[in-house]
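**Q** Quick one: sequence and predicted model below, then my questions.
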Amino acid sequence: MRCLLTSKHLMIFLQRAQTSFDFTRGKMLFFLHLLMVVSLGPNLAASAGDSQFSYSGFAGSNLTVDGTATITSDGLLQLTNGTAYLKGHAFHPAPLLLRNSTNGTVQSFSVTFIFGIVSVYPDFSAHGMTFFIAPGKEFAGALPAKYLGLTNVQNNGNASNHLFAVELDTIQSVEFKDINNNHVGIDINGLHSMQSYNAGYYDDKSGEFQNLKLISRQAMQVWVDYSGEKKQISVTLAPLRITRPVRPLLSTIYDLSTVLTDQVYLGFSSATGRVNSRHCILGWSFGLNSPAPAIDIAKLPKLPRAGPKPRSKVLDIVLPIVSATFVLCLGSIVVLLVRRRFRYAELREDWEVGFGPHRFSYKDLYRATDGFKDKHLLGEGGFGRVYKGVLRTSMLEVAVKRVSHESRQGMKEFVAEIASIGRIRHRNLVQLLGYCRRKGELLLVYDYMPNGSLDKYLHNNNDADTSKLSWAQRLHIIKGVASGLLYLHERWEQVVVHRDVKASNVLLDRDMNGQLGDFGLARLYDHGAASQTTHVVGTMGYLSPELMRTGKASPLTDVFAFGIFLLELTCGQKPIKENVDGGGHVVLVDWVLQHWRNGSLMETVDARLHGEYSVQEAGLVLKLGLLCSHPFAGARPGMGQVMRYLDGVTPLPDELMAPTDLSFHVLEMMQNIEFNMSTISYADLLTSFGTISDLSGGR
């Protein structure tokens, strides 16, 4: 890099030169002029728009790094080291002046860099990286994971960021409206890309688009160009040894003069999520008002190897010799190998190819759970047993569900789960990471939820810690589950009916966010079509009357179960509980309805809250729970309307403000006369409705 002489240094140098040599006045002026040109030449060149730098590897460079970012001994800039949920940054050390001194607009510039992303899994990585131009080098408040170490919840998208970035994103984030989990985007002041496209390039000969996989563990080159005259931003991506394509991947018009500050820093940011990934930069160059200098590919460092280090060649030579020496033990070794093969044997069929989720080896899952020992058992139900495991290669915590082929749900439900949740991405739905199959057994691998299921916080009174669930946390969980159901019912490519919404199927992550899981009973059908399900499945207390009568599940049967879930979470009571006073059982919705009719609705709120809750919010949730669990499906709101009620966008119907609605009188009288919705026919229901209408005054 260039070294500039200060005026102080210049004067000292001239004084010493003047005492050592007897220059004439003319020679002294000439020498002074020459020295000023040499010392100030770089600054003059920069102001004239000819500033540039180039790194072919970073050995010996003076880049500024923070977080997990390091420069290895062979010159590789490694932004992340594989540790989960951390971030790293690297900056060119000196600030740059990109604005024209005459008119103040940002001048043309060109950037090129070579990067590589190395994940422990060939088909799964997290989260990505960016090249950015920012007003400073302070990113302490930025978050890892989906925020890529660049922004956070509060400042993402703020104009005060004065930030321009090009993102290489390997996770699809619904919050930022990402197009997929393998794209390049142009970002202004936040991570909601103003323009993005699938990672790839346009072939100069054929003109066809060629897809590239950002997590291919191969080095790739990126060109970022800005035209100060046209206000045009262009981004081009290509494999390392391919000449720069003529047609860019992305091109858009945007005046960066409205974004960037007078003095800026150039750099890179990256962040990890739950998967072991390393984000690396091999070379980097920059040119102001000129093309970025070419990077010398021959001098670039190598990307790190994925997975364990290769075995020593010495070991490869020794092993055959040792094997020959122990020839008498061959029989025993064969027996052990056969037993080992059967222990880890797997089953693969052609139909699995189209479903997509990552396939784990049974050997890895067996070791992750210590042979599926009971000490790792998280839970047990009709659809299988669930174990906690830690994958040895990535140290990733997972939940592994074992399902027998002879189970009641069997292969059909397994295929439904693979086809649905394996392709669904939402922050409030438990993510299916992959699966494994072997003879007589199916294994599903999910994200591990450290805080377990919600029901233990509501009904495990023996554990003082788990019984503490504030009202703010409960309301946050309610809105999260509602958002997940809205996505399943209305916003995914097909309608997904969960069919088993309940507290025990809501899992809590590290931050106590609610995530709806266990899609073993889920059913899919196209938007506009009707559900063909004819079997009653689910959990008693959450089953809607029409489901028990017809066997046909629909989004409204999920809404009914969600209504019971609202009452359960607010009251801290199970849907069906024993009557401690007179024996028998008490139905939660009947109990809440009775208090609503008597004007004592707030007495149903969980006593463990000790009154520390919003009366308005609790009343809203209780009334919404009654509305969603209405005995008549047509009276229930859809999940879109539910979200509007919860967000306060739309007020609840006036009929819910006081117990005067006819349909709720029907429910009250059905409660009083022990009306059994599981046995009565539809015709009887209509007759009873007419009778009750007459009794209530024929409103």
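**A** Now that the structure is in, tell me what you want to look at.
**Q** rest of the way, CA atoms for contacts and neighbours
**A** Fine.
**Q** Could I get the full set of strands for the stretch 551-699 of the chain?
**A** For the stretch 551-699 of the chain, applying DSSP state E, counting those that start in this stretch gives strands covering 576-578, 585-587.
**Q** what sits against residue 515?
**A** Residue 515 is in contact with 427-430, 480-481, 484, 506-509, counting by CA atoms under 8 Å, 6 or more residues apart in numbering.
**Q** Residue 459: neighbour count?
**A** The local packing of residue 459 (other CA atoms under 10 Å) involves 15 other residues.
**Q** I'd like the distance between it and residue 378.
**A** Distance, residue 459 to residue 378, using CA to CA, to the nearest Å: 17 Å.
**Q** Next: residue 405.
**A** The value you get for residue 405 to residue 378, if CA to CA is used, is 21 Å.
**Q** Next: residue 237.
**A** 45 Å.
**Q** here's the one I want to compare it with:
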Amino acid sequence: MVPKSFNLGGNGMSFVISPSTDFSEAFPGPFLGLFNASNIGLSSDHILAVELDIIQNFGFNDVNGSHVGIDVNTVISYESATATYFSDEEGRNKSLELTSGNRIQPLLSTAIDLSQILLDTMYVGFTAATGTVASDHYVLAWSFNRSGKAEKVDISKLPSLPPAPSPPRKENQKAELMIIVLVVAVAGLLTTVVGAVCIVRKKKYEEVYEDWEREYGPHRFSYKTLYKATKGFKDKELIGKGGFGKVYGGVLPSSNERIAVKRVSHDSKQGMKEFVTEIVSLGRLRHRNLVQLHGYCRRKGELLLVYDYVPNGRLDKILHSDMRPNLNWVQRFRILREVASGLLYLHEEWEQVVLHRDIKPGNILLDADLNGKLGDFGLARLYDHGSNPQTTKVVGTIGYMAPELLRTGKATTSTDVFAFGVFILELACGRRPMEQDGWIVDCVKRGAILDASDPRLEGSYEQANEDDSEIHTLTQQLGLP
């Protein structure tokens, strides 16, 4: 690095590994041509850089004005140290001045996990940035290896540097020095302002992140990503709400994938690690009749769960609306079959037993073809096949909870099946559990069970007779007479 004058230059350079070669919006100066105020510090940047920095910026925690740093998605270095070289004569590292204008090879080594940084395709190169105070930057040689140790650079074969600039005239030194001091002061002020802006922005998107969560990296969404996807969790993006939180529709900015984000209040001090472990495990469930859970985000006392977006929304909104024609019996029977299939997968076919603990029409979503998908696993719990569930906390929705659950507090596959049975009645009669009371029992006693059917079905019970092959097949699959 060759400063333009007085051994004072700016700002430095970096070796960088990046998913893109587009740095057109990056800031110069202390940002080294890598970032700007809006994208610095984002895990979605996937940028690894080794900086050679010749300006000490206190806002970026620089150790001094001549240092080497390893940066991950920000210019606040993951690891940094004073620039040094190894002296063969003395057998030790010696400090060096990056702005000396001499050929240099600084040393810095640290172990870092690249699995969360590097993508399948990355670009390798260099960036440099100067402010009003400028320097020339030269890469005389470089050695890089994608796997294993890079080949050593033969110092004796390095080309010579261009001639150094002539020293300034003495009469101009004082005025130039004053200008430089003023520029440095202004640059320092701008760095402080930009740093303050970054801190404010970071506070806005501040999350709870603990060391044990690093193993769940692919399942953790940044709050900023979800905030942008839902347009700031605006009310116009609200697609549902219930006793456990609100659900917002959104579009992931990186992939344009439609998602649903549920915001759930949770005590982050009690059992959060176990809770997140189960959420991540549930993200591995794969069944056509389950809404896919993609991951989570934690922010203060709030947990955000990210699901597939299902276009026709919650079943209860359609089932209990005044729309005509409503779902006919064939459609309702098919939804029963699909939810039953998903529940069988959870209880018997996956590697662990999954208790849903809140089966009801409000947690069943309909896709574009009105196929039923069981969703909302915010209350789900897992245990190994052949063992007993340990949960003793009563959760669920009144009207769908089995009597033994209320008595013992112990959820089992049987309590899930009880809730599914209530759901069958609700789908058949079109009434919520609290509205059914003893009315269905009375219809049974009178021998007039069809009087309990939803009047909006308009005879579709009779239309779906034994000659209807689809209904007959569905009946057999459900084990009904």
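**A** Structure's in. What do you need? Bear in mind the structure is a predicted one, so any value in this text is a computation, not a measurement.
**Q** follow-up on the earlier one: looking at residue 237 and residue 378 of the first structure now, which is surrounded by more residues?
**A** Applying other CA under 10 Å to residue 237 of the first structure and residue 378 shows that residue 237 carries more neighbours, namely 25 against 15.
**Q** The first structure: which residue goes with residue 84 of the second structure?
**A** Aligning on TM-score structural alignment leaves residue 84 of the second structure without a counterpart in the first structure.
**Q** Cross-check the contact I'm expecting between residue 84 of the second structure and residue 94.
**A** Yes. Residue 84 of the second structure is within contact range of residue 94, at 5.2 Å (criterion: CA atoms under 8 Å).
**Q** Of these two, which one has the most company?
**A** Neighbours were counted for residue 84 of the second structure and for residue 94 using other CA under 10 Å; residue 84 has more, 21 against 13.
**Q** distance of the nearest residue to that one once chain neighbours are set aside from residue 12 of the second structure?
**A** In space, and not counting its chain neighbours, residue 84 of the second structure is closest to residue 95: 4.2 Å by CA to CA, 6 or more residues apart in numbering. Using CA to CA, residue 95 of the second structure is found at 17 Å from residue 12 of the second structure.
**Q** Those two - which one has more neighbours?
**A** Just comparing residue 95 of the second structure and residue 12: by other CA under 10 Å the higher neighbour count belongs to residue 12, 31 against 14.
**Q** OK, contacts around the equivalent of residue 372 of the second structure over in the first structure?
**A** In the first structure, residue 372 of the second structure lines up with residue 514, judged by TM-score structural alignment. Applying CA under 8 Å, 6+ apart to residue 514 of the first structure gives the contacts 428, 476-478, 480-481, 506-508.
**Q** From those residues, which land in helices?
**A** 476-478, 480-481 (DSSP state H).
**Q** nearest to residue 595 of the first structure, of the residues you listed?
**A** Closest approach between those and residue 595 of the first structure, by CA to CA: residue 478, at 21.9 Å.
**Q** And residue 343 of the first structure? What does it align with in the second structure?
**A** Alignment note (TM-score structural alignment): residue 343 of the first structure maps to residue 204 of the second structure.
**Q** Distance-wise, check that match relative to residue 218 of the second structure.
**A** Residue 204 of the second structure sits at a distance of 23 Å from residue 218 of the second structure (criterion: CA to CA).
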